[in-house]
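> Quick one: sequence and predicted model below, then my questions.
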Amino acid sequence: MTGTDGKPARSRPSTGDAGRKQRLSAVTRRPLDASDRDLHPYAALDRGVMASLARMTGGISPHAMIDAWGDWAMHLARAPGRQLELMERARDNWLKLAQFGASGLSGKPGKKPFAPGTYDTRWSHPGWDRPPFALWQQGFLATQDWWQAATADLRGLRKQNNERTGFMMRQLLDTVSPSNFPMGNPEILEATWKNAGRNLFDGALHYADDARRVLTQEHRPVPEDFALGTALAATPGTVVYRNDLMELIQYAPSTEQVHAEPVLIVPAWIMKYYILDLSPHNSFIRWLVDQGYTVFCISWLNPGADQADLSLEDYRLKGIMQALDVIGGILPGARVHANGYCLGGTLLAIAAATMARDHDDRLASVTLMAAQVDFAEAGELLLFLDESQVAFLEDMMWSQGYLDRPQMSGAFAAIRSEDLIWSRAVRRYFLGEPDLPTDIGVWVNDTTRMPARMHSEYLRGIFLENRITAGRFAVEGRVIALKDIEVPMFVVATETDHIAPWRSVWKTALFTDCDLTFVLTKGGHNTGILSEPGHPRRHYRIGHRTAGAHYQGPDRWLAAHEPQKGSWWLEWADWLKTHSGDTGAPPEVKSRGLGDAPGSYVLQP
């Protein structure tokens, strides 16, 4: 049995703190650690200035922006053919716009020549089909169309700078969209007329409240109707272990018989674990318990400045490996089905490859949900990730000890700014609508922090240098290889994921040789994973690759697998059952004086 003092029940070789620090993951050339805090005064001055600048720019390096636009301008200047093409496009767009405007004046408006993007909900109000709003909308979309062409692929231009300019231009145009201004938005004008301006008064109050919270960095509390432990994260369970990095929760069985092999869930520490234990009807953990499994879940500490020196290796050792030790004490000899979500899945892949290398056979299977092992095509989060950007973030973390909540949530929101920033701002500040709480909305706002050293190692070694699949990621002084993993894998990707694009997640199939089942499900990074049975309009694709089979590209796989209606959870349950042993009486969930689920770490602001 595992005690509460952090000592594992299973006897494992100990290298001592000094030895372990010498063999920490060779993730970076220059990780951010305690030694960075004891700098020469001149170096400290430089880092302090950069840290202050980083706070002003939201963590975005000005050098990255200047470099991108300079590179784009020089290549466009020496491309007269592209310049002529853009002149023709400007002419064509202007003619389309003039023709549409003329048809509106004649009383017979024609078909709109420009359409908004799939996720652009700013134009859903019927007022945008009436003049003059329709013309203003089309003028904005025509400008957007031209800039999209202007920042498209240009021969000789670095692909990263090409994508950066397009991204930045979209952000800039979104700030001047007519939908953002009361006199240019028919929905705001209509609401103001109907409510005699009350919507603007309420919106001003919302803005004042939001501004106060931003300035004071006050964490918005969880609404009482969504209290953790009663409405959300309410699956019955007990904290069976706690150390300075994580709590391990064992959930109470809900069936008379359970499978002999338990499930360990490894969530990302960039978010709180209860995304997988939301309301009872869509709780992934509750559903899994109801399928007859003994379920354990890690709940990570929300780190502060005192935890600045936590490393990626600490998360592996004190998180996944310690959890396996504890489970081994509760269920001696039982192999574990490990499930990693997002960043937790990346860490689980590292741990599984290390265990395979070291002939540690405690894993029965590995499931990765919206998790990447290769970051060459990791989406728009990679746009500004270069040496300058990483150093910029490191300086900011050096001064405060962690990457703070707004600095992370802002980066995710910017990817879908038209919906997550501007549409919300219009609803809240001009229409006066409150943010109606939902279970997933409450979770999104319950943000966490990232310790400085770990995040530096992660950005450099995994994102920037892509060491895991390059064969240069070392654990305890020795390189690991994903091809060493022999246990079956179940990999889930989501169709519209902007954080872990599905073709990037697919690359797990390229760098492994084990038996692998791949699922592509409808939805985004979170909504696609939360696809409970009975959820309307859900579908998924599923395919199986036998161990050692030849690699198949993602587009060919997509063409060969038709969508199936329903929830992928049921497919995973069937897959788990085929890889699980016999059923028997559930193990006793013993109280160790650490409290009931959801524990204390998830309540940390």
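Here it is on my side, so go on.

> only C-alpha atoms for contact and neighbour calcs from this point on.
Will do.

> So for stretch 287-307, what gets flagged as buried?
Residues of stretch 287-307 classed as buried: 287-289, 291-305, 307 (neighbour count, 16 or more other C-alpha atoms under 10 Å).

> Restricted to strands, list the residues you listed.
Of the positions in those, 295, 296, 297, 298, 299, 300 sit in strands, assigned by DSSP state E.

> Chain neighbours aside, what residue packs nearest to the fourth one?
If I follow you right, that is residue 298. Distances taken as C-alpha to C-alpha, 6 or more residues apart in numbering put residue 248 closest to residue 298, at 4.8 Å, once the chain neighbours are dropped.

> this is the other structure I want to compare:
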Amino acid sequence: MTTKDDISQESLERLNTNLARVEELSQRLIRALSDRQGANPSLSGPDGDVFVKAGAAYWSEMMRDPARVFEHQLEFWGKSVKHFLEAQQAVAQGLEAPDDDTPDDPRFSNPLWRTHPYFNFVKQQYLLNAEAVEKAVRDATDLDPVEKQRLEYFSRQIIDMLSPTNFLSTNPDALERAVETEGESLVRGLENLVADLEANHGEMLVRLADPSAFKLSENIATTPGQVVYRNDMMELIQYAPATEEVHATPLIIFPPWINKFYILDLKEKNSLIKWITEQGFTLFVVSWVNPDESYADIGLEDYIERGYLAALREVKAITGEDKVNVVGYCIGGTTLAMALSLLGHRGDKSVKSATFFTTLTDFSEQGEFTPFLQDDFIDGIEAEVAEQGILRSFIMARTFSFLRSNDLIYRPAIRSYMMGEAPPAFDLLFWNGDGTNLPGRMAVQYLRQLCQRNEFAKGGIELLDERLHLHDVDLPVCFIACETDHIAAWKDSYRGAQAMGSKNRTFILSESGHIAGIINPPSKKKYGHYTNTDMSLPAEEWHERATFHEGSWWPRWGKWLAKRSGRKVAAREPGDSTHPPLCPAPGSYVDPASSD
């Protein structure tokens, strides 16, 4: 029989054990933070000038129309006082929360946010505060559009950061879990925090996926193939055929080098690489090197010459074909367009057709990245790469995460650090955390010459002794854009497609976003897509008149590609006598263990 004394002794022992773990973790925490090599401070927030301008605009509005400003202030004060009185009355009448007509919000899904007077008061006051800040930003009418957009973005970041769910004392889910586990969840959360800091050299980047759940070439990136060429910029992987015959014209995919290529080859059922081989194509994929500080002076021209042009040369030599088809994804597509312009200047007809996945070539609209593409941030990046030689991967990861901060920062941090939960075994999020650095020179070229000055779409960008222009691209092209893409907005991708010199253009708009809209296998029957052959229309009208098709765009693109891929020939095994296999896919640049 268990006595109260036994239970008390057990609780005391658990408490002592947890205290000992906290002491050990605290020491590890201090060591991890001491290892931190922070980025340039200007990359952690906007230049103070944006807030000075916002304040000036607010006071300008105050002087011009004081009644309107006071009206908003009095509305906020009135709502706050009324809310406080309602909460007081509810408590006096029996500890019940007042009526709550606030909109549904996944952050506040716990029933206590509606039924418990304390949590309900905190939530409703937070939402009132957020509304007041948003109105104040809207009132700043004297700001130019870019400054207004920046102010909206950074004020939203502050609002999201101050959500009561982000603090233990005002998060009922975390408090309930702590009580249920007798504090064990908080210790596990501290363990998760320390592990994340240790893994990222003192930077707080919350892990989104369990790093032990996946191993390249075992349960992701498993499509068979061989590295058949390697230089200091890339490895060229040729995938094994999945059919007895293949189209004569080979296909090369140039992924972005901001992340690793195996997003195209996650689990077998989601693998675009596997699907392409099953359609009877000889497939080559470029795997870019993850640069260190020795790559500081590598620029876009090096990616073109030692990446794109080298791959074209080696694929033609291996297959014996004089023409190839190519695909570029994201920045890999942007640079592909510049490479195609260069080939045109040189009279090289090696490329038969080009496909662009979520690609920007006209940067006249900067979309959600506008806050990060102004001089204060890019000046900070220039200072960062001048010191480090590279733009370190965690800076890129942090920037992209803040565009979806609730989904990619705060909710994962709450689950990991406050609830003590292990990150999920999710292949896409595992890949997302496997980031890469960018060469310093290339990063500045991309930000200054393309994003800020839009040289490729305007007067032309000077690379490799040529002035390269978007309208130089005159071969058959197919663009795949994604309807809710927040990285490469589809309307901007469409505008770039319109500006190309090609008379044979196809534009396909997939449902979903930057990744899910591309990695959309037909077997899932999940996201549909739109088509419209009239690309003379403005983007909105193109969409309104487009035909919607259920299911993935992959089969439609496969037919488009097959028409441009020639006759069928016997399937080709990876490599040839002058290109012996160097190591199995996914290669040593993406997985150093594969070269052991």
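Cool, got the structure. Remember, it's a predicted structure, so these values are computed and weren't measured experimentally.

> Quick TM-score on the pair, please.
The TM-score (TM-score structural alignment, normalised by the length of the second structure) is 0.85; 544 aligned residues with a C-alpha RMSD of 2.7 Å.

> Would you mind stating the distance between whatever residue of the second structure lines up with residue 233 of the first structure and residue 194 of the second structure?
Structural correspondence for residue 233 of the first structure with respect to the second structure (TM-score structural alignment): residue 221. Separation of residue 221 of the second structure from residue 194 of the second structure (C-alpha to C-alpha, to the nearest Å): 29 Å.

> Could you do residue 250 of the second structure as well?
48 Å.

> How about residue 284 of the second structure?
When residue 284 of the second structure is compared with residue 194 of the second structure (using C-alpha to C-alpha), they lie 41 Å apart.

> Would you mind measuring from residue 179 of the first structure to residue 457 of the first structure?
For residue 179 of the first structure relative to residue 457 of the first structure (C-alpha to C-alpha), the value is 41 Å.

> what do you get for residue 366 of the first structure?
24 Å.

> how deep is the equivalent of residue 176 of the first structure over in the second structure tucked in, by neighbour count?
Residue 176 of the first structure maps onto residue 162 in the second structure, with residues paired by TM-score structural alignment. By other C-alpha atoms under 10 Å, the residues close to residue 162 of the second structure number 13.

> these two touch, right, residue 341 of the first structure and residue 349?
No. Look at residue 341 of the first structure against residue 349 with C-alpha atoms under 8 Å: they stay out of range, at 10.7 Å.

> list the helices and strands whichever strand or helix holds residue 90 of the second structure packs on?
If you go by DSSP states H and E, residue 90 of the second structure is part of helix 66-92. Packing partners of helix 66-92 of the second structure (3 or more C-alpha pairs under 8 Å, 6 or more residues apart in numbering; DSSP states H and E): helix 49-64, helix 117-139.

> Which residue ranges of the stretch 401-550 of the first structure form strands?
402-403, 450-451, 474-475, 478-479, 489-494, 516-521, 539-545 (DSSP state E, counting those that start in this stretch).

> okay if I get these as TSV plus distance to residue 240 of the first structure and mean neighbour count?
Shown next, in TSV, are the strands of the stretch 401-550 of the first structure (distance: least, C-alpha to C-alpha, whole Å; neighbours: other C-alpha atoms under 10 Å):
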stretch	distance to residue 240 of the first structure	mean neighbour count
strand 402-403	28	26
strand 450-451	25	26
strand 474-475	28	20
strand 478-479	32	16
strand 489-494	27	25
strand 516-521	32	23
strand 539-545	36	18
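
> For residue 373 of the first structure, which of the ones you listed is the nearest?
In terms of C-alpha to C-alpha, the element of the strands of the stretch 401-550 of the first structure nearest to residue 373 of the first structure is strand 489-494, at 11.2 Å.

> With the second structure overlaid, how far apart is that closest one on average?
Aligned to the second structure and superposed, strand 489-494 of the first structure gives a mean residue distance of 1.4 Å (mean C-alpha distance after the TM-score superposition for the first structure).

> who's in contact with that strand?
365-371, 500-502, 505-506, 508, 514-525, 528-529, 572 (C-alpha atoms under 8 Å, 6 or more residues apart in numbering).

> Please repeat the previous calculation with a cut-off of 7 Å.
365-370, 502, 505, 515-525, 528 (C-alpha atoms under 7 Å, 6 or more residues apart in numbering).

> Stretch 327-343 of the second structure now?
Outside stretch 327-343 of the second structure, the residues that touch it by C-alpha under 7 Å, 6+ apart are 252-256, 304, 354-361, 468-469, 472-473.

> ditto for stretch 121-140 of the first structure
Contact with stretch 121-140 of the first structure is made by 97, 101, 104, 114, 177, 178, 179, 184, 186, 187, 419, 423, as judged by C-alpha under 7 Å, 6+ apart.

> And stretch 171-186 of the first structure, by the same measure?
122, 127, 128, 133, 136, 137, 140, 188, 189, 418, 422, 426.

> Which parts of the stretch 451-600 of the first structure are helices?
With DSSP state H, counting those that start in this stretch, the ranges of helices along the stretch 451-600 of the first structure come out as 452-457, 467-470, 502-506, 554-560, 568-578.

> what about these, which gets the closest to residue 244 of the first structure?
Nearest of the helices of the stretch 451-600 of the first structure (C-alpha to C-alpha): helix 452-457, 14.9 Å.

> Where does the closest one end up in the second structure?
So helix 452-457 of the first structure sits over residues 440-445 in the second structure, by TM-score structural alignment.

> And that stretch against the first structure, how far off on average?
Mean deviation for stretch 440-445 of the second structure: 1.0 Å (mean C-alpha distance after the TM-score superposition for the first structure).

> Give me the buried positions along that stretch.
440, 441, 442, 443, 444.

> Look up how far residue 114 of the second structure lies from the first one.
Here the distance between residue 440 of the second structure and residue 114 of the second structure works out to 50 Å (C-alpha to C-alpha).

> same check, this time on the second one
Taken as C-alpha to C-alpha, the spacing of residue 441 of the second structure relative to residue 114 of the second structure amounts to 53 Å.

> same question, the last one
Computed with C-alpha to C-alpha, the distance linking residue 444 of the second structure and residue 114 of the second structure is 49 Å.

> swap in residue 156 of the second structure?
In terms of C-alpha to C-alpha, residue 156 of the second structure sits 24 Å off from residue 114 of the second structure.

> Could you check which of these two has the larger neighbour count?
More crowded of residue 156 of the second structure and residue 114, by other C-alpha under 10 Å: residue 114, with 22 against 17.

> Give the equivalent position in the first structure for the more buried one.
So, by TM-score structural alignment, residue 114 of the second structure is matched to residue 129.

> just to revisit the earlier point, and the buried residues of stretch 440-445 of the second structure, which is closest to residue 544 of the second structure?
Nearest member of these to residue 544 of the second structure, counting by C-alpha to C-alpha, is residue 443, at 36.8 Å.

> wait, what's in contact with the residue nearest to that closest one when sequence neighbours are not counted?
Computed as C-alpha to C-alpha, 6+ apart, the closest residue to residue 443 of the second structure that is not its neighbour in sequence is residue 391, at 7.1 Å. The neighbours of residue 391 of the second structure, taking C-alpha under 7 Å, 6+ apart as the test, are 385, 437, 438, 439, 440.
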